[in-house]
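**Student:** Structure for the following, please:
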Amino acid sequence: MAPAEDAEAPNAEIPISILKVTCIKGPHLKQPWLPDVQTVGGVEYIKLHKWDRDLTLFSTGTPLNFAATGRRPAHNINVQWFEDTKRLRREACDAAVRKIIADAAEAEGKPVPPRIRPAREEDQFLVGKTVMLDCPDILDQHDQVLQPARQIQFLWGTTSDLFMELNEDNLAYIRCAIKESAPFIQQPSKRRSKLQGSPKRLRKRGRKPKADEVAPEAALAGEGGQQEEDDAEYDDD
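**Tutor:** Here you go, the predicted model:
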């Protein structure tokens, strides 16, 4: 009896807890998807990340595979849609910052600043924790509308991960958007392109001649002068 009591002793220290989790069931999902969610104002927002295994399977029907093998090709959802949506979110955040600064200036009877800084992550505590994005139509290869344009609410962010309001309609939209999106192609940075095209980077400096060395032009001239002296001595003979 004593050994059994000792075995249960560590488990007795674990508190009893009741957990409520959000799970998603849908096409291609063999197991329920337990996404990363945040709750703001009583609304759940799902994290959308291009390297998420469940999101990859949900969107394309093909598992995420980082490296190609003999049996399975490489597959991911590193597509342009993520970059386009982050750009829309950044533009929405910038517009919200411009509006609140303009409203504050008008309330104080001051002119609106001609230039207003871009939005920052910490502006969410001043402006609000969510922004509304005007997401475009999703078209197929023949320009047929697969998903109509819609407004979708996202959590505030300028460079952070995307968090979208979680509901069935939004999931259907982004599933189609990711599947139809073109692969993302990393563009070279402006700084790198500028350095590569700079004449200073392309021009190579030759080794400076030492004091006792003769430049190539001078050496050739000297050889010619010596030849003329030899010819003159030959004529005298």
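**Student:** CA atoms for contacts and neighbours, from now on please.
**Tutor:** Fine.
**Student:** So which residues of this protein form helices?
**Tutor:** Remark: helices assigned in the chain by DSSP state H are 2-12, 53-60, 80-107, 124-127, 168-180, 190-196, 199-202, 216-236.
**Student:** before we go on, could you also do this sequence so I can check it against the first one:
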Amino acid sequence: MADTKISKVCVITSETLGKHQWKPEVVTVQGTDFIKLHRWSRDLTRYVTGRALDLRKGKGHCLSGDYMEHLVTERNKNSREAYQEAMRSTQEGEEPPQPSRRRTVRQSDSAVAPAVVSIRMPAADWHPEREVQCLWSVKSPHLWLEMSEDIMVHLKAGIMQGIPEHERNAKKRKPSRAEPLPEAEGDASESGTQS
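**Tutor:** The predicted structure is shown next:
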């Protein structure tokens, strides 16, 4: 009987994914589903841009904008504050000891801190700034973000704002045969009269 495993699977479909389906890692904490996001995720890149992650030299197609970095930084800051608040509330009855030096918050402190913290998602396109929940963490580059359709659409719009225009197009357009190829500047003057 030990070979039986039950898991809950989430499948995300989108126009940008085409025929592919994204099956992200999802956990449920305090009744809320959280999706694991990372800027180097092949599936997240395909969901946002319509093209797969490409790390070959000269290609450079990844989610290198500041939006994800901002969300991770905001999560880290709010996680540290939540830990400090939890430490203050546990020491409320007694006078807090004066530390000889300031101690940095570590990932191992998650037992004391709350499991979920709130962060502000910056405005993107027509989406106003909003508050969302994510799992507590202070070091991980992975972001466990509250999962819902409107949050995913907001995230996609925010990441797309940070991607350069030439990388936004999901498919490279090939010139049609009916369109003439553009001539170089020197070709037009040389093809005239020769002496």
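**Student:** Let me have the helices of structure 1 in CSV, extended by mean neighbour count.
**Tutor:** Converted to CSV, those look like this (neighbours: other C-alpha atoms under 10 Å):
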stretch, mean neighbour count
helix 2-12, 9
helix 53-60, 22
helix 80-107, 17
helix 124-127, 13
helix 168-180, 18
helix 190-196, 11
helix 199-202, 10
helix 216-236, 10
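**Student:** could you dump those helices to TSV with distance to H28 of structure 1?
**Tutor:** Output for the helices of structure 1, formatted as TSV (distance: least, C-alpha to C-alpha, whole Å):
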stretch	distance to H28 of structure 1
helix 2-12	38
helix 53-60	6
helix 80-107	21
helix 124-127	36
helix 168-180	12
helix 190-196	40
helix 199-202	52
helix 216-236	74
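**Student:** What residues does R90 of structure 1 make contact with?
**Tutor:** By C-alpha atoms under 8 Å, 6 or more residues apart in numbering, R90 of structure 1 lies in contact with A119, G157, T158, T159.
**Student:** could you redo the last one with a cut-off of 7 Å?
**Tutor:** Neighbouring residues of R90 of structure 1 by C-alpha atoms under 7 Å, 6 or more residues apart in numbering: G157, T158.
**Student:** cool, G58 of structure 2 as well?
**Tutor:** Per C-alpha under 7 Å, 6+ apart, neighbours of G58 of structure 2: none.
**Student:** do the same with the one 5 residues further on
**Tutor:** Residues near L63 of structure 2 by C-alpha under 7 Å, 6+ apart: R39, W40, T45, I163.
**Student:** That one pairs with which position in structure 1?
**Tutor:** Matched by TM-score structural alignment, L63 of structure 2 corresponds to I77 in structure 1.
**Student:** Same check on R80 of structure 2?
**Tutor:** Using TM-score structural alignment, R80 of structure 2 pairs with D94 in structure 1.
**Student:** re the thing from before, the helices of structure 1: which one's closest to L146 of structure 1?
**Tutor:** Nearest to L146 of structure 1, of all the helices of structure 1, is helix 168-180, at 7.4 Å by C-alpha to C-alpha.
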